[in-house]
Each structure stands twice: as structure tokens, then as C-alpha cells.
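K.L.:
Provided below are the primary sequence and the corresponding predicted coordinates.
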Amino acid sequence: MSGDIPAAKRQRAEQLARELAEHNRAYYIEAEPTISDAEYDQLFRELEAIEAEYPALASPDSPTQRVGAPPVDEFESVDHATPMLSLANCFNDEELAEFDRRAREGSGRDELVYCAEPKFDGTALNLRFEAGVMVRATTRGDGVTGEDITANARTIRNLPLRLATDNPPDFIEIRGEVVLARSRFNELNERLEQAGHKTFVNPRNAAAGSLRQLDSRITATRPLAFMGYGIGRVDGAEITDSLYEQLQLLADWGFSISPYVDRVTGLAGCRAYYDAMAARRAELDIEIDGCVFKVDDGPSRDELGFVARAPRWAIARKFPAEEMTTRLNSVEFQVGRTGALTPVAKLEPVFVGGVTVSNATLHNMDEITRKDIRVGDLVVVRRAGDVIPEVKEVAERGANATPIELPAACPVCGSAVERVEGEAVARCTGGLVCAAQRREALKHFASRNALDIEGLGDRQIEAFVSEGLLHSPADIFSLAEHRESLVEREGYGEKSVANLLASIEASKETTLERFIFALGIREVGQTMARDLARHFGSLEALRAEAERYHQRLADVHAQYPDNKAARDRAMVAEGLQAVPGVGARVAQSIADFFIEPRNVKVIDALIEAGVHWPTVDVDASAQPLTGQTFVLTGSMESLTREEASDRLEALGARVTSSVSKKTDYVVAGERAGSKRDKAEKLGVEILDEAGLLALLDQHAAGSAPDA
């Protein structure tokens, strides 16, 4: 029969299957979608149509016959007790009406009651409980087999690890969506950006990426939430067959469910619910991309059954991605709390996605250049699942359109704006003095791993900044001058103020690495601060090297104006870049910070206020492991990872969390896992616990290192 299928149709089906498989992997496995949901749906429906016309093309491995993609190798593969099926989608009232007609006819009912709920835009999770205790958590995977991510799931704060009932089922699967609230997403991205890490594009990607971290300690730092939406297999208990009542049962057992879950009657009820959620969508802190309607009663669902990919008794009514055209009047640059400058389009007001839009993000200068957007253009504004609308593209070039230029000075504080070669984001260099960054700089300065000022937390700093008491970290050491007014504040008293001022005074005695870290230099975390302190030994030496760096960089640019690789090679072994882990980008960030006059003024004021530290020993002979990088994995009997890390660092080594070609040793204890495997692939030397102890004892005894 294969000859009955036109060659063009067969080729197109094969092409679509390949493309969809690639997009599935990007979405489910790599958490980095390559196309929008709307574009994916269009490709999927085209393949469905071809396979409906020529059923022989619907092979078992077609994307239409499965959900997502197979799990990756890093996690153990686990079969779900009952498959995690996907949902059919519809995109307009006519398609929703057709679903309702089929459901009524298939179940033999004149009218159906539906369980209606928002469709969360996150990543699906299947939880297995035995005797009321969670024993396993798995991703959706391909719908039949998922990945065991139990350790990561346990870090989700609102996910109950034990059902809140005295009579739990012997066995139950509970399904739901792991999501990241929009407000927490913004905080997470700011934190990642401040630490020099890659940020996430949207909350859905952040949730998926966080849930699939190999190190559950990283997942624990991500503000994820679990929203229950269904039940799979159940053994040893009788539960209601009403889906609406099952959700109420989940809530009784301690799970978060959507507050907008409802029962609706017939097609009219579905439409009214959809319209209400579409109007409310922009207000929600958790992103949704549609509404889900499921036949509520069990007998009707049994009558309807399933197709290969989805139940016949459920459908997702997706929200449209709305786009409108309007005029770009001007561009303003906003400064974030980490100094990043974001261009914001000022638009002729236009109604998009249920709200009037007059501002839209342009992301960064690279995006502006790529899309060739200019002031005065007619532009397409898109507002789909995102809170902030974006300028998608130019619809028509304006008659007097003018290019958009990056400002040379920060629009908030006037400090220089720098854009590191190879980066998309431009930043204000005024860190300690820029009002847009002030609050976060102060919170970081007083934090536990920096100057550790007890009693000066986020709430106090927010209040002191608002009242004009704090403008820079140096002002912290002048709070004693305001003692009387502090005592009179609500919630304060003589004792609490005395404790705060005593903590501030005690914080003056610190270490050089803590002080460097406290300054909040972009790209400089705790490890980098320690390495800088050990390499230079004094703040004066570090500041002097930062000043020399720019002169050398200018000389190298003049010598190799058109050869970046040559410039990088010329800089790599000198000064700042002689410090382990300091590359060109980090070196420039450090140098820019220390030559910014306003930062220099704050540092001088801190030292004048009495902040001090002991001299750092930079004798290389006392640190025989200087320049060597170690990675610790697995557990050891004789010492903890922290103790091992401290002993290695005391000998000058760097201890990092990821294995690369630059790693010198991987210390592999019991249950070492994937880091040991990666070390073997890269040819990195592996030490067991005995080998590590021998190395530590050898150098602690002053022996010369092996050749």
C-alpha cells in the first residue's frame, strides 16, 4: 500500500516528524525551546492531518503517538504505573463546540458537567506515594517512562512529603505541574545575573531547568511550587470518580491546587469559564496558557475512552498569542538592580491581550540590531504568556526613523556604561553608588558571607534606604549618629538598636576575601574573592593591578586591532588573568569596578570608617596546590566534603562544582555518579578517598609535589 501514498506527502511527514522530535527534545530534555508553542502546534496539526489522510504514515514512533521525548541518561528511567497522557488542543469556540458534541454523543449524554481549571505553563511531575509517604517523583518523559528526580522534588517547599490523612491509600500516583511564580522568577533571574550565571527566558524554562539539576542543592535554591491537577493509579482505597472532587481531596491532603478550579455545565459553561480566565490571566502570578476542560464523572469518561495520544474526555482550550501594530515613539533605558540596562520601547498605546500597552521590552542592543528597530517605526507588539509585552518585529519603516543608541552614561547615576565584548547586556559601572542598584548592593554587603552584620536584614535596609539614611555601604558605619531616631522607630528599642550598632562595629574586623566579596563586583563570588585575596595579598595591590589592566588592554588592542584571539592570548598570563579562574570577561569586570571614581570613593570611605583585615600571606611555597583545580563528588568516610574542601583550599587549590578539561583532579567517593564518568571521558585524573588523604598528608608535611 505504500505506493498509494504520494512521495511528497511521505517526505513531508518524515520531515515534520524529524522537526517535531528535535523540538520535543529541546523542550522536554534541554529545557530550551527552539520555537514558540503556537509554531509547534501548527507543525503538529499538519502532521496529524497528513496521518489522518494516510494512516499508514502514523508509525509507532511518530510524535503524534507519544508525548515529549525519552529521558536523558543522567537520571534513572522509571515507568509510570499509569501513562501520563497529553491533552488535545483547540484554539477557537468552534473547535471547543466540536469537542463538546463528540463528548456528548460518545457518552450518550444530552449535557455534560466538566471540571474546569487553568492550564499551568510549567513542567509536569508524577509523584508516587506508598502508605501516605512520597517515595518517588518522575518527570513526564515520553508519557510511559520518565526520569527519577525524587531528590529534586523533595526540595519543593509546598510539596507534601506525607499525605495529610490518617487513612492513606496503599499506593497512589498524584500528578501536577511544577511552576515558578512570575514575581519569584524575576528575583531568581536577578540573583543568577548578579552571580554571573545564565538567566532564564521565562518561568516555564526556569521550572524545567531547575527541576532537572543533577545537584539537588541547586534545585533547593530555586523557588519552585507544585500545583496538583490529577490522580493516576490508586491501590488500597476507594476514592470519588469526580475529577472536581478528586482535586478537593488533593487539597485536603495538603497539596496546592488552583483556586480557580470549578465545575461548569455544558458548552456555555466552558465558554464562560474560558472568557473569565482570559480576562484574569494578566493578574495571575503563575503563568497559564489556556484552560482545561475534563468530563467530570467517571462513567462518562469510561464510555469515551482514549485515542493513542490523549483522552477523548478532555481538551485544552489554548489562549491565542495576540499581536498588534503601533508606533514606536521613543526608547528609554531602565537600570536593573544588578546594573543591567534594558531598552524599553515607549509606544502609542494599543490594546493587546486584554490590556492597554504603552511600554514594551526591546531586550538588549543585540536584539535591536538584529530586528533593525528604529524610533519612528511601526512595530508589531506581542503579548502572549509573558507579563511584559515585547516588540516582535518592524512592520513598516518610519519616514523619519532614527537608530537607537546605547547611552554612554547611566541614566540613573551618571556612571560609565560598559558592555563587555561578546555579551549582549550593557551595564552601569556605578555598582555601590547607583540608586537603581543601591538596595541590592547594601543587602549583599551586609549578608552572612560578606560582612555578616546581624540585625541589618532586607527589611531594615529597605526602610533605611527609603528614609535616606543609607546611600552607600559606607553609610552603614554612620548609623550610630542616628541612634536617637533609631530608638524611636516602631519595632525598635534601646536593646535592639544597641545590638545592631554593636554588630556593625564588630563587622569592621573582617578578612580581605570577605571585603572583596562584599563589594558586589559582578562575576566575583566567594571563591573568586578568596583567590583574588590570596593572589594579591592586599587591596592596594588589587586596585593597582586593576588600573594597570586598562592600560595594558589599550596597548594590546592597538597591537592587535583585528585579532581578538591574539588579544586574549596576550592578556591571559598577566595581572588579573594570572589568577585561577579569571578570564577576559571577569578581569574587565574587576578592572572596571576599581577604576570607577564613585566606587573608589566608597571603598576609601569604608576604610576610613575603620573596616580592616589582617595581612594575607601570599607565599606560594606555603600553598603547593596553587593553580590546581579539584572537584569533589560522592561521600567519604573520614571527612566531609566541606572539610576536604577547606583542607584543599588551605593548600592553595581551587574547589569547583563542575568537571571540565581544566580540572586537575576529581575526588570520587562512594556513589560518585556522573562527575566521575565525565572525568573518565575527559581524561581527568581521579583520586579515591585514600588518594586524597595521601595527597593532603604529603603537602601538609611539606614534601615536594610529585613530578
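P.N.:
It's in. Numbering: from 1, shown residues only.

K.L.:
CA only for contacts and neighbour counts going forward, please
P.N.:
Will do.

K.L.:
Run a quick neighbour tally on residue 533.
P.N.:
Here the count is done by other C-alpha atoms under 10 Å, and residue 533 has 26 residues near it.

K.L.:
so what's it up against?
P.N.:
Residue 533 makes contact with 512, 513, 516, 539, 616 under the criterion C-alpha atoms under 8 Å, 6 or more residues apart in numbering.

K.L.:
Next, work out how far apart it and residue 543 are.
P.N.:
11 Å (C-alpha to C-alpha, to the nearest Å).

K.L.:
Residue 119 now?
P.N.:
The gap separating residue 119 from residue 543 is 54 Å, by C-alpha to C-alpha.

K.L.:
sorry, back to before: narrow the contacts of residue 533 to those that are buried.
P.N.:
Among the contacts of residue 533, the ones that count as buried by 16 or more other C-alpha atoms under 10 Å are 512, 513, 516, 539.

K.L.:
out of these, which are inside helices?
P.N.:
The helices, defined by DSSP state H, take in 512, 513, 516, 539 from the buried ones among the contacts of residue 533.

K.L.:
pretty sure the first one is touching residue 541, no?
P.N.:
No. Residue 512 lies out of contact with residue 541 (C-alpha atoms under 8 Å); the separation is 11.8 Å.

K.L.:
quick one: buried residues of the helix or strand hosting residue 643?
P.N.:
In this assignment (DSSP states H and E), residue 643 forms part of helix 641-650. Under the neighbour-count criterion of 16+ other C-alpha under 10 Å, helix 641-650 has 641, 644, 645, 648, 649, 650 buried.

K.L.:
hold the first one in mind and look at this next one:
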Amino acid sequence: MNSNIEEIAAQIRNADLAYYNSDSAMLEDAAYDALKDRLRQLAPGHDVLKVVGAVPSEMLAKAKHAIPMGSLDKAMNQDEFAAWIRNMGFQNQMLTVSMKMDGGSVALEYLNGRLIRAVTRGDGLIGEDITANARQFQNCPGEDVKIAGSPFTGFIRAEIMLLNEDWKKADPDFVSNPRNLGNGIARRKNGEQAELLSICAFRAHFEDGDVIAGTEADMLVLLEAAGFTVSPWRRGNVGDAWRFYEETRAGRATLPFWIDGMVVKLDDVPAQISLGERDQRPKGQIAIKFPAEGARTVLRAVELTVGHTGAIIPTGKFDPVQLGGTSVSNALLCNWEVIRALDIAIGDTVVIYKAGDIIPKVMQVVTRPENRIPVSEPSACPVCGGPVGRKKNVQGGESVMLYCLNDNCPAKLTGKIGRYLRSLNILGIGDEVLDALCKPGEGILPDMDAGSRSVKLKSPADLYTLKDDPEFLECLPLGDKKIRLGANRARKIIGEIEAKRELTLPEFLGSLGIDGLGKRRVALIQEAVPGRMDTLDDWLSGKLGGAEFAGAAGVPNIGPVLNEALVANKSLIQEFLANGVVIKATAKKSEIPGAKSFCFTGASSVPRLQLKAMAEAKGHSVKDSVGKGLDYLVMADPHSTSSKAVKARNLGTKCINEAEFYTILG
């Protein structure tokens, strides 16, 4: 019995280390919770059950938390929630309920309104310093943060998020889930992709440790007024809390971010604090987890695919089952660390579920028959037959992912071209067409003219040569039946490509697939050093390799890395230009006809990040704080006398409500 207990405890410790200190989890939440429940039954007092977070890795500088960061007890269903309410005597108390964002916790320290430090949760007492990365987060206020009109000195607790749209940019192959990938990005030493992350704040303390408000609801209002994004929330009684849980659970799949439950807190903060803690978990708060909707099926086979980065991804093939209203027969197995941790083999009966209501994954193995077939790790790339291996991760060790090491692997080529097409929204070239354009031996029918046989995609730049031989595209054989693409589809595809022949620098460079250099990063660098990175020659000049210039451009840690990548892609860039791609000047936002600037504060009917995206999609700019030149401050009550509203009016900024904002957008 003791050996079984320690085996379970070791699995939990390893899962904690992977969860908090890497960008890939060994176990999904449901399987992890099941392990903890099992240990709780066998050894309720085991030390592992008292642990919060995990010991920080040795990669980043350590930092001690001024205010310890704890965790939350969990309720897995309505009965457990009702028991907590009854035990705590909260039947007639006001509660604040918010969505439990599925990310990584961070403590932000401010001095006179300026962000001076950001520290991960770590083990709750000591975390890792990620300040340089936090300054790049999309919505992390860095300057002029005020609480109730005064420059803020104190601590903000928040959750680091990778929104669904940014998850697709960071990981087009969906190798990692957004929670673990976001945690990994936040801890990267080189700051790569940090600009894709967002934060969601939920608690604030002054420097002496006192909270900034007497109720949870007032605290969230003050945080929003200070420029922070907060999780959607409500204040009400026990019935209101459960109704919000049910409403959120029903609409969870439509949210632009991952959540894994709801957080319920006694609204009266002093009363909540007076209840104390148990194992670094406040008694006056609880997380209600969403049940993982699962279905039993049998693993029949494992298919290996290769993503555009070369990552070899195992996907399980199952007997079809109904899950979330759809028929599911495939589920990600992620990597061989997960396969080993689950001890899964072909022939096993398993439970699968939809992670974040999006990606089907295996939750657990139910039965293991004697004739089960192990899922072996490949010794060669399943696409090209080339060598495979593991890359170095951010800690300097081996990654959990297995990669094809052949630079000329066709899967990498189709992935790179596919990423370019998606980035520029070039339509009409799906996987079937792209495979036919790239794979050797495809694209030739017996009755085709010999001159058409030379057209072949060997790089994204070759897309711009398809117009020179439309017959090749028209006769392109698709699928096993070798059905021709046809003149109409060929004409539409060429039209889509030609429409993207003239590109701005952010569009062009941000679509090349260079790690850490997306369209937004290019634009941010241009804004940071006005007039100094406005031409392609500027980007290929080597400027970013210099420490001083990289610092000025806002990329002190990754400037040299980006510079090396640009040099490595120089021949590809020249190929684009030779094929007729034209780099056009980027219009400054102030030069876009009718462009306005907006700042959002306070409560809104949709998440603030969504409002920001709507404004930017129309060519407008969004600022994090009120300052000179701001056109509109969008708030719930335009007649508010808050310090931010007063400052805006004094600067000539018009205060408007959300409905007026929509009217301006048209």
C-alpha cells in the first residue's frame, strides 16, 4: 500500500513540475485531479496535498513574494459547493463570482504607478522574475497606474492568459494547450512571443499588505478603472452564484479564452480574511470546477503527423463517440511523455474529452487488455524518413516534443507555406491543394504540356509564380482520384495571391514564420524607433543585432536572435522580391483617414480585449491610459467624476459609453 501511495505522490510531483515550470503538461486537469483524489483517499495527510505550485526552476532569477501566493480549495459539483456554503455559514451572505481563467498566476509590483517587478507563483513563497517579459504583455499597464486617483504603490495579482486567437498564432499545430504554452512563453529568457500574452487581474494590495477595497466587487471596479482587464464577474447571493456558473458552463465553448471553472468569494474582504487559511488556501474562497465531459471508447491506432516546426504529433484513432454534440474519432496524444504518463497502448479502453471544449484529448485509461500494442516512439520521421530528436527547451534541457531534424522535410515546407497563407488570409489553398503543389510526383497529368511540369512550390515565395502557368494549376490532380483542380478554382486562387502581392513590412516580415517576429512585433518595433526600421534594408542591416539598438526597439533580449533569423531568411526574402512582391510603406495610424484613439475603462458588456480588437480592426488605435492626443475614453458612465474621467475632460478627450463606441465604429 505504501509503495502505491508514494508512486501516486511522485506522479503528482512530476506533474506539478511540468505544469508550473514548462510549456507542456504531463497530465490533463481531470487526470491530475483524479490522482489527487486517490491520494486523498489513501493518505489524507500526505505532504504533497499541502503543496502550492512547484519549486521554481534554475533558469530565471528567483524573487521572494512580499505577499505569499496561495491556491484555492475546489468543489467538483453542486453538492460540494453547497457543503462549503453550509460549513462556512454563507447561506445569507453576498458573494462575488468570477470566471476562473485557465492560465498562470503572477504578482505585479508597482511603485508610484510604475511596474517594477513581475514574479511567477513558483511555490507560493518564491517565484521567478519575468519583469522584462511582462512589460511586453498586451494589456499589462506599465506606467501611470492609479488607484482611486493616486499613483499606485503595491501589488496586483493576476492570471497570465494566452487568448484563443493568440494561441493559434503561437502554436498553429496546437501541440500545447494555451495554459501551458502561455506559462512557458512567460518564462522564456529571450522574451520570444511575450507580446502574445495578456493578463487578467483579480486582487490588489497596497504596499503595507492591506487590500485596496472592502469588498471583492469594489476591488474589481477599482482595478478596471486603473486600466486592468478583469475576469467577467457578478455579485449576488448563493442562487445567483450558481446560476452564473450554469450560464457560463453552457456558453463556455464560445468564450475567446480558456476557463476551467468559477471562483466564488465572500464579498466582504475583511470578513473573508478573518476566516484564515488552510494549507495556503483561503477558507473564504473556493473554485468550482467544470466537469470534464468525457466518453469511453477504444484506441484502435495512432497516426503520426509532422507540423511546420517539424514537431511529430501522435494522434489517437478511436471508435467514434458523441462528445459535445459532435462525433469524435480522433484525439491528441500530445507527445511521448504524455503517452508514458498515461500508460496508453493500442487496444486500451480510454476516456476522451474536449480540452477547453475545443481539442479532443485522452483523459485516462480505463482498461488495459493483455493483447494491447505499445505506442512506440518513432526512430525516423514518418514523412521524410529523416533523423528525429529533441530540441533544447527554455531550461536548457530536452523538450518533451520529438522533432524531424531534416530541414528539407516536405512537411516543414507545407507547414511554412500554410502559415504564410493563413497569416495573410489567402484563401482557396487548403491542405489537399497544398500537398499536391508541394509533394514530389504530384501535379502532372498525362495530357499536360511538358512546359507546365516545371512549376512547383519549393518555398512560400513560389506562390507568386503560379500566375505564370495557370494551366499547371488548372490541371493539378487532387486526392487519390486525381481530380483536376479546374479553371474556376485556379483563377480564384491566383486572384487571392495577386491581391497580396503588395504588402506592408509588418504583413511581409510577420508572415515569414520567424519565431518571435509576428506582424504585431514588427509594428511595435517600428513604433519604438520611429523612422529607423521603415524599410526592408533597415531590417536586413544588422541593426537589431546591436544591444543598444535592440534595447531602444523594445527587444533587448531577443534582438540578436531576430537579427540572426532575418539573416538566415535573407535568400528567401530576395526570392520573394525577385518573384514580384512589393513592400509598400506602412501608413501611420494618424495618417489613416478618420482614425481615432480610444482608451477603455470600467465595466463593459464584452471583454475589454474584444473591444480593443474591434477598434484596431477598423484602423483605430487603443491606448492603455489617458494622455494628450486621446480622442475617446470609453466608460460605463460618461458623466462619471472619477479621476480618470476628470483628467480626460481636462485634456479635451470626449467621454463616451459603449453604445456610442459602436456607433463610431459603424
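P.N.:
Cool, the structure landed. Only a predicted model underlies this, so the values are computations on that prediction, with no experimental measurement involved.

K.L.:
TM-score for these two?
P.N.:
The TM-score (TM-score structural alignment, normalised by the length of structure 2) is 0.55; 465 aligned residues with a C-alpha RMSD of 5.6 Å.

K.L.:
for the buried ones among the contacts of residue 533 of structure 1, which one is nearest residue 416 of structure 1?
P.N.:
residue 516 (21.2 Å; C-alpha to C-alpha).

K.L.:
Relative to residue 522 of structure 1, how far out is that closest one?
P.N.:
Residue 516 of structure 1 sits 11 Å away from residue 522 of structure 1, going by C-alpha to C-alpha.

K.L.:
Can you get me a residue count around the nearest residue to residue 428 of structure 2 once chain neighbours are set aside?
P.N.:
Nearest residue to residue 428 of structure 2 in three dimensions, chain neighbours excluded: residue 493, at 5.5 Å (C-alpha to C-alpha, 6 or more residues apart in numbering). Counted with other C-alpha under 10 Å, the neighbours of residue 493 of structure 2 add up to 21.

K.L.:
I'd say residue 493 of structure 2 and residue 433 touch.
P.N.:
No. Residue 493 of structure 2 is beyond contact range of residue 433, at 10.3 Å (criterion: C-alpha under 8 Å).

K.L.:
Please name the residues that touch residue 258 of structure 2.
P.N.:
Neighbouring residues of residue 258 of structure 2 by C-alpha under 8 Å, 6+ apart: 101, 102, 163, 164, 178, 179, 356.

K.L.:
Which PyMOL command selects the buried ones in these?
P.N.:
Typed into PyMOL, the line below selects the buried ones among the contacts of residue 258 of structure 2, using 16+ other C-alpha under 10 Å:
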select buried, resi 101+102+163+178+179+356
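
K.L.:
In helices, which of the contacts of residue 258 of structure 2 fall?
P.N.:
The helices, defined by DSSP H, take in 164, 178, 179 from the contacts of residue 258 of structure 2.

K.L.:
what's the nearest residue to residue 76 of structure 2 if we skip its chain neighbours?
P.N.:
Spatial nearest neighbour of residue 76 of structure 2, excluding adjacent residues (C-alpha to C-alpha, 6+ apart): residue 289 at 5.3 Å.

K.L.:
Need the counterpart of that neighbour in structure 1.
P.N.:
Residue pairing (TM-score structural alignment): residue 289 of structure 2 is matched to residue 318 of structure 1.

K.L.:
What's the local residue count around that match?
P.N.:
20.

K.L.:
Over to residue 503 of structure 1?
P.N.:
Other residues within reach of residue 503 of structure 1, judged by other C-alpha under 10 Å, total 17.

K.L.:
Which elements pack onto the host helix or strand of it?
P.N.:
For residue 503 of structure 1, the element it lies in under DSSP H and E is helix 494-506. Under the contact criterion of 3 or more C-alpha pairs under 8 Å, 6 or more residues apart in numbering; DSSP states H and E, helix 494-506 of structure 1 touches helix 483-487.

K.L.:
rewinding a little: list the buried residues in whichever strand or helix holds the residue nearest to residue 428 of structure 2.
P.N.:
Using DSSP H and E, residue 493 of structure 2 sits in helix 487-499. Residues of helix 487-499 of structure 2 classed as buried by neighbour count (16+ other C-alpha under 10 Å): 490, 493, 494, 496, 497, 498.

K.L.:
Just give me the match in structure 2 for residue 152 of structure 1.
P.N.:
Aligning on TM-score structural alignment places residue 152 of structure 1 opposite residue 133 in structure 2.

K.L.:
for that match, what are its contacts?
P.N.:
When contacts are counted by C-alpha under 8 Å, 6+ apart, residue 133 of structure 2 is found next to 186, 187, 188, 191, 194, 195.
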